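K.L.:
Turn this into a model:
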Amino acid sequence: MRLETYISDLLYRYDCVTVPGFGAFLTQRVSAKVHESTNAFYPPKKVLSFNEQIQKNDGLLASYIADVEKIPFEVAVIKIEKRVQSLKSLLTEGETLSFHNIGDLSFNNEGKIVFEPSYHLNYLTDAFGLNQLVSPAITREVYKEEAEKIEKVIPISVTPEKRKTRPYLKYAAIALLALTVGGFAASNYYVNQINTHNQLAQEEANTQLESKIQEATFVIENPLPAVTLKVNKQVGNYHIIAGAFRLEENCDKKVQQLKEQGFDARKIGVNKYGLHQVVYSSHFDRLEALKTLREVKRTHNKAAWLLVKDIN
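P.N.:
Predicted coordinates for the structure are as follows:
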């Protein structure tokens, strides 16, 4: 059984894939980056890590293998146990385990598992199709402007280069200035007349408005009742699955039964098999969800498992 293939498939959809009795592969999203010296652009991605302390079976990996290979859940658990025993034996013998598109695992001098992630595959589905690229450096030309005084009548700034190569610009500027001064004087007269007219009209309009406001009386005899909006709070993306039912009425009965037993149970919709799913509870924090899952499996339902899904 190529266990790494199933782990790789699940890393696209989940932040934690636990191999029971061995450890957990974790992913963390990092933003896009630009390398300052090489001008290389790196798209956002998921960074892989390995935690040897997380070994409890959350049912995710076994459920996926059972679904793909069309075998019972218990058989999938046994196959995982045999594969884990083989992996531990290889590590004890000093070999390095290479998981394709995931990374390499080996023992250090202290007998702890060291994980070196692979960078050949990006497990962030939002970045699908985005590749690394290198952009050439952008050079910017900085021009220094030098101010030069010429005739007092025509204060025009002309750089020495422009005086030498384009002398006609000086005379064009003189003609433009003369036309501008004449047109500016004429336009100022009309603008002043328009502003005066507008000011008088505005004062008259303000007087009429104040008069209307003083005459108006607003009385609200029957104020509208207050409106109360019920907003559903987001309860997290980590859901402890209690069961799935073909009939929705059985799903409702299960929710009511779990609520009577003290669980914060609810329905989370229909899965891809058309079954109505019921959860014991949902959590924001993954570690809190795993802790609750262990407690549920110990005291209430050994078949409970953890679903990581964003439910709107």
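K.L.:
going forward, measure contacts and count neighbours with C-alpha atoms only.
P.N.:
Noted.
K.L.:
So which residues of the stretch 201-312 of the chain form strands?
P.N.:
Along the stretch 201-312 of the chain, the segments classed as strands by DSSP state E, counting those that start in this stretch run 238-245, 266-270, 276-283, 305-308.
K.L.:
what's the span of stretch 258-266, first residue to last?
P.N.:
When the termini of stretch 258-266 are compared using Cα to Cα, to the nearest Å, they are 9 Å apart.
K.L.:
hang on, the earlier thing: of the strands of the stretch 201-312 of the chain, which approaches Leu105 most closely?
P.N.:
Proximity of the strands of the stretch 201-312 of the chain to Leu105 was assessed by Cα to Cα; the nearest stretch is strand 305-308, lying at 25.5 Å.
K.L.:
Now distance to Phe25 and mean neighbour count too, for the strands of the stretch 201-312 of the chain, in a markdown table please.
P.N.:
Below are those laid out as a markdown table (distance: least, Cα to Cα, whole Å; neighbours: other Cα atoms under 10 Å):
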| stretch | distance to Phe25 | mean neighbour count |
| --- | --- | --- |
| strand 238-245 | 16 | 21 |
| strand 266-270 | 26 | 16 |
| strand 276-283 | 20 | 22 |
| strand 305-308 | 14 | 20 |
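K.L.:
next up, for comparison:
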Amino acid sequence: PGIHQHLSSPVFTLFLVAVDEIKSLDALHINLRIHIFASMLRIVTHIEELLLEHDCVILPGFGGFVLQTVPSVYDQDNHRFIPMRKEAMFNSTLRHTDGLLCGSYMQRYGVDYAKARLMLEEDIDEMSRVLE
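P.N.:
All right, here's what the predicted structure looks like:
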């Protein structure tokens, strides 16, 4: 996934709006925002990659993204077919870990389960704070 996909995701749309509001902040606050952006980029990258192979990815304690297949349809007004596609839905009731994100962190960063889980919890906490 390229950066353009990240920028069009709902998480980054919300974050980029927040960045526009802080243009006049001092360097310390800007560095903090860059750190938050990097954390969010990290978790969003993992979610995107996992959704290419799995129909559900759960952010422990936060919720899960579930892919639903939308069948192809014929648009009679525009005389064209809209192909079958998958749409990601967010389900806040899916809060128990499925282990996918933690396993992805372990593999990518070469860390053990405890460290991967800590990194994931920190990223989810940062994302929650930004989305509030």
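K.L.:
TM-score of the superposed pair?
P.N.:
Comparing the chains after superposition, counting by TM-score structural alignment, normalised by the length of the second structure, produces a TM-score of 0.65; 92 aligned residues with a Cα RMSD of 1.2 Å.
K.L.:
re the thing from before, which one of the strands of the stretch 201-312 of the first structure lies nearest to Gly59 of the first structure?
P.N.:
Of all the strands of the stretch 201-312 of the first structure, strand 305-308 comes closest under Cα to Cα, at 5.1 Å.
K.L.:
what does that closest one contact?
P.N.:
For strand 305-308 of the first structure, contacts defined as Cα atoms under 8 Å, 6 or more residues apart in numbering pick out 14-15, 58-60, 237-242, 289-290, 293.
K.L.:
again, 7 Å this time
P.N.:
Contacts of strand 305-308 of the first structure with the rest of the structure, by Cα atoms under 7 Å, 6 or more residues apart in numbering, involve 14, 58-60, 237-241, 293.
K.L.:
Put together a markdown table for these, with distance to His197 of the first structure on each row.
P.N.:
What follows is the contacts of strand 305-308 of the first structure, written out as a markdown table (distance: Cα to Cα, whole Å):
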| residue | distance to His197 of the first structure |
| --- | --- |
| Tyr14 | 71 |
| Asp58 | 81 |
| Gly59 | 82 |
| Leu60 | 79 |
| Asn237 | 66 |
| Tyr238 | 70 |
| His239 | 71 |
| Ile240 | 75 |
| Ile241 | 76 |
| Leu293 | 79 |
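K.L.:
which secondary structure elements does the helix ranked longest in the second structure contact?
P.N.:
In the second structure, taking DSSP state H as the definition, the longest helix is helix 27-51. On a contact count with 3 or more Cα pairs under 7 Å, 6 or more residues apart in numbering; DSSP states H and E, helix 27-51 of the second structure meets strand 56-59, helix 113-131.
K.L.:
Which residue would you name as the spatial centre of the second structure?
P.N.:
With the centre of the second structure defined as its mean C-alpha position, the nearest residue by Cα atoms, centre = their mean is Val44, 3.2 Å away.
K.L.:
Kindly reformat the strands of the stretch 201-312 of the first structure as CSV containing distance to Ile113 of the first structure.
P.N.:
Below are the strands of the stretch 201-312 of the first structure laid out as CSV (distance: least, Cα to Cα, whole Å):
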stretch, distance to Ile113 of the first structure
strand 238-245, 27
strand 266-270, 38
strand 276-283, 30
strand 305-308, 25
